[in-house]
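Engineer: The following comprises the amino acid sequence and a computationally predicted model.
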Amino acid sequence: MSSRETTPARGNVIERAGERIANAVERWMPSPFLFAVILSYVVFVVGVVVEGQGPADMVFHWYDGFWAFLTFAMQMVLIIMTGFVIAYHPWVNRGLQRLAAVPTSSGQAVVLVGVVSMALAWVHWGFSLVVGAIFAREMGKAAYRKGIDVHYPLLCVAGYMGLGLTWHWGLSGSAPLLLATPENEFIELGIVDAPLGTSATIFSTYALALTALSIAFAAIVLYLLTPPAERSTGISEYIPEEELFATATDGGADDEVADGTAAGDGAVGESTPESGASGGGTPVPAERIDNSLLLGGLIALTGVAVVAYLFATEGLDALNLNVLNFAFLFVGLLIYTRPAVYRERFGEAAEAAAGIILLFPFFAGIQGMMTGSGLAETMAEGLLAVSSPETFPVIAWLTAAVVNLFVPSGGGEWIVLGPSVLEAAQEMGVPIGQATMAYAVGDAHTNLLNPFWALPLLAITRIRAREMFGYAIAMLLALIPFLAIVLYVLPY
């Protein structure tokens, strides 16, 4: 990237700092997989030096950790895959294209992508991650068409902001949903007597106020980080123009997505891997069954009805990880309806989740070393020991933020560190729900440094981690004073 000159219009301190951080990170940041490998070595050495563990002990802690959270890993994969499938439906794609046509400046474009990503992450982090990536790409295309010079790496960071700020306070937040799940680990450990409903966590006034204030502040920072036209690198520098406009984001022709006839819209008559017919001939009976509206629609409605019944009888407290995945699984089938098309979309979603499937065991191994050696407990107890009822939310945030650098799994971290956090909260008289949500802030915040969860976004936007994470780190740093103040002053 060539050197850039500061202009009065956009040459503010935040924008210049963001540019310097971005340039440094682009030179030095390793790939996400190597990032996980390096962290494995770091935790290994710290466990030996700080906790006095033998090298062989650390190796077996690492091995044991690989298989400790297979159930949770599958839940996380389902969250991202169900979100991916719904996000790639042509109805959603057309809506994003219309929304991308709204901004008239680069700052507006970046802020709109960021706000949409953060708002959707509160609903479903997997949906937000995929929609945020698609929207960043669509916004880059729309800006290119209109001659608006918008910096594509910052657009990609805006599309990732849901994972970097709001996801863990929302409907798919691992920590609050684990507490709401019957017979969860915290009940078995005797820390809580019964499941803690989401009315005390996700839907509390504390969490809702925290979410609204954070989205507003992050939108302002994104606007201030936006470089001027002469220092912006557009989408065509990352995706060749002929490829960018030859196909839509979901792999179908633009006009097919526009008129709803793409395979993702359930069109019959196109050959699929499930069908026994070729070309556009008369479908064979097996193909008719595979594309049956009746078979797909009936089971989809049944699944949606089950979810509706649970919420009708149990209220918002019915929400947990299993209910969330069940709901999105059958909502996706309902909007696609045809089983064969839905299965194809899941095949595409598996590719987007491949990086997470590879990296999750490595980060689970890191967690195994931290847990088995006692390092995680030492870190948590050390931080929480210096807290008071007034500073507890800030310390809980910092605890999660530090551990998330090594183990970017909200639910996995919470299983390990949650007992220490909740026991300390109870000793100080801090409500469990608020302690959980303060912890969730830190777990989301340092996703802006660790590229693990950005893997699907990187695949969709066709950008490398080191090309966008400089601006992600700039966002992380800008959020630190804001989060410290708001967590300290926001009343329970």
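Structural biologist: Alright, I've got the coordinates.
Engineer: rest of the way, CA atoms for contacts and neighbours
Structural biologist: Fine.
Engineer: Run the chain-centre distance for stretch 293-303.
Structural biologist: For stretch 293-303, the separation from the chain centroid amounts to 29 Å (computed by CA atoms, centre = their mean, to the nearest Å).
Engineer: Any buried residues in it, and which?
Structural biologist: By neighbour count with 16 or more other CA atoms under 10 Å, stretch 293-303 contains the buried residues 293, 296-297, 300-301, 303.
Engineer: Now tell me what touches that stretch from outside.
Structural biologist: Here stretch 293-303 makes contact (CA atoms under 8 Å, 6 or more residues apart in numbering) with 289, 326-327, 330-331, 333-334, 337-339.
Engineer: Same question for stretch 472-484.
Structural biologist: 17-18, 21-22, 157, 214, 217-218, 221-222, 394, 445-446, 448-449.
Engineer: Widest-spaced pair of those residues?
Structural biologist: Longest distance between any two of the contacts of stretch 472-484 is 27.5 Å, between 22 and 394; criterion CA to CA.
Engineer: State which helix of the chain is the longest.
Structural biologist: The helix that spans the most residues within the chain, counting by DSSP state H, is helix 339-373.
Engineer: For the helix or strand immediately after that helix in the chain, enumerate the helices and strands it packs against.
Structural biologist: Heading C-terminal from helix 339-373, the first helix or strand you meet, by DSSP states H and E, is helix 375-384. If you count contacts as 3 or more CA pairs under 8 Å, 6 or more residues apart in numbering; DSSP states H and E, helix 375-384 packs onto helix 32-51, helix 339-373, helix 392-406, helix 410-428.
Engineer: another structure for you, compare them:
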Amino acid sequence: MKKIFNKMTKFSVGIMQKYLPDPFIFAIILTFIVFVMALFVTQSSPLAIIEAWSKGLWSLLSFSMQMALVLVTGTILATAPAFKKILGKIASIPKNKIQAIVVVNFISLIACFINWGFGLVIGAILAKEVAKKVKTVDYPLLIAAAYSGFVVWHAGLSGSIPLKLASGGNLLAQTGGALSEAVPTNMTIFSTMNIVIFAIILFTVPFLLGSMNPSEKDTKLVSLDLLNDEQPKAKLDIKTITPAQKLESSVAINYMLGAMGYVYIFSYFIKNGFSLNLNIVNYIFLFTAIILHGTPINVVNAVNSAAKSTGGIILQFPFYGGIMGIMTFVGPNGTSIAAAMSNFFVNISTQTTFPVFTFFSAGLVNFFVPSGGGQWAVQAPIMMPAGAQLGVSAAKTGMAIAWGDAWTNMIQPFWALPALGIAGLGAKDIMGYCLMVLFYTGVVISLGLAFL
């Protein structure tokens, strides 16, 4: 059995290495696919579809900046000397390459369940630190373990769909008239079904990944250049230091600025409780890094170094905005590609199979609309009324959409870009291992949705 599993893993890794192009090419191919699909599904002219694509190109600008800052602020926090010591102690826990994979994935799963932005960055940063300690570990597999924690994000505390259901705001319009009252989180995030699915993934996937360690001859060790993230510190001559250099090297400036930032952080949590979003996560990362780096010029140097890894986000996110524009474009016949995909699964569903088919449809739509909010916008008006008609609870339908949205992120490079930027790898390096996680978690989640 182990030999068969090892062959499957090796085959999966080899396929992805050989055939998965750069994420930018992947986005272009998806663009061409949805363009052709739109011609037939929406019965629109090529010009109308191109206009929808062009409008969508800039729909993710705000989100793109947030994601770039997730990468940059997370990286500058991780490179602060004090924080590196903490990470170093955690990274010292695993003593061999199997333990390294298990620990990184376990922590990433928990972190992503708490908050997806936090988990996405912390997992990759921790993986780099572990690679420094366990030098025999396969580096692509280690980063895959860090990223694979993301498979649970939408079922966790920052899951946008369960939080939208709990908010109760404008649900009637969002769900096509199927839901008028809020659905509390004890029926979604903290339901028995969701907790059991999460627990099975939490206590099995780390060991699944640990068993994927390649043979010694196939192991790809980390390059020392990738691990060298020390920031050069300029030595100032006291005799010739200028007033400007004194300001740049002032510890007091950083501490005062950091204190201002933390006044707001404490105020935020007092008013909102433990409610994390991308903005507050970036805020915490930024002002903690400002304090820990000590001087303004150290912060500047750290940001300049970290910003080099944001190219993928800057280039690719607009194209995914364009893809979303085509996917949600409603043609003269009154339908869109996203609606057609969802309706197909609705038409073949029964009360028992509906949650599972909803999960699969959400996974398929996620390839083209890799956004939790976007997923809800295109699927809720179709899936929620259909679920109600079949006698499936709104909570279960909502969580089926949420799990599907998170599931296919394992082979969708969109969300991997920040982690890959931190790790210094390409998508093809980790997606073979993530494909195995996709297969396994797909079975676990499907069975949970069908029988729990």
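Structural biologist: Sure, I can see it. Since the structure is predicted, the reported quantities are computational estimates derived from the model, not experimental observations.
Engineer: Let's see if you can find the most crowded of the contacts of stretch 472-484 of the first structure.
Structural biologist: Counting neighbours by other CA atoms under 10 Å, the top entry in the contacts of stretch 472-484 of the first structure is residue 445, with 31 neighbours.
Engineer: Once you drop chain neighbours, what's closest to whatever residue of the second structure lines up with it?
Structural biologist: Alignment note: residue 445 of the first structure maps to residue 407 in the second structure; criterion TM-score structural alignment. Once flanking residues are discounted, residue 407 of the second structure sits nearest to residue 151: 5.4 Å by CA to CA, 6 or more residues apart in numbering.
Engineer: distance of that neighbour from residue 324 of the second structure?
Structural biologist: The spacing between residue 151 of the second structure and residue 324 of the second structure, counted by CA to CA, to the nearest Å, is 21 Å.
Engineer: got it, and residue 219 of the second structure?
Structural biologist: As judged by CA to CA, residue 219 of the second structure and residue 324 of the second structure stand 38 Å apart.
Engineer: neighbour-wise, which of these two wins?
Structural biologist: For the pair residue 219 of the second structure and residue 324, the greater number of neighbours falls to residue 324 (30 against 15), based on other CA under 10 Å.
Engineer: Matching that one against the first structure, which residue comes up?
Structural biologist: Residue mapping for residue 324 of the second structure onto the first structure gives residue 367, with TM-score structural alignment as the criterion.
Engineer: wait, what's in contact with its match?
Structural biologist: 62, 65, 406-407, 413.
Engineer: again, but for residue 207 of the first structure
Structural biologist: 169, 201, 434, 437.
Engineer: Pull the contacting residues for residue 358 of the second structure.
Structural biologist: When contacts are counted by CA under 8 Å, 6+ apart, residue 358 of the second structure touches 342, 345-346, 383, 397, 400-401, 404.
Engineer: The same query, at a cut-off of 7 Å, please.
Structural biologist: With contacts defined as CA atoms under 7 Å, 6 or more residues apart in numbering, the neighbours of residue 358 of the second structure are 345, 400-401.
Engineer: Most neighbours among those, which one is it?
Structural biologist: Looking at the contacts of residue 358 of the second structure with neighbours defined as other CA under 10 Å, the largest count falls to residue 401 at 33 neighbours.
Engineer: and that residue, what helix or strand is that in?
Structural biologist: With elements delineated by DSSP H and E, residue 401 of the second structure resides in helix 394-407, which encompasses its position.
Engineer: how far away is residue 120 of the first structure from residue 169 of the first structure?
Structural biologist: If you measure residue 120 of the first structure against residue 169 of the first structure using CA to CA, the figure is 12 Å.
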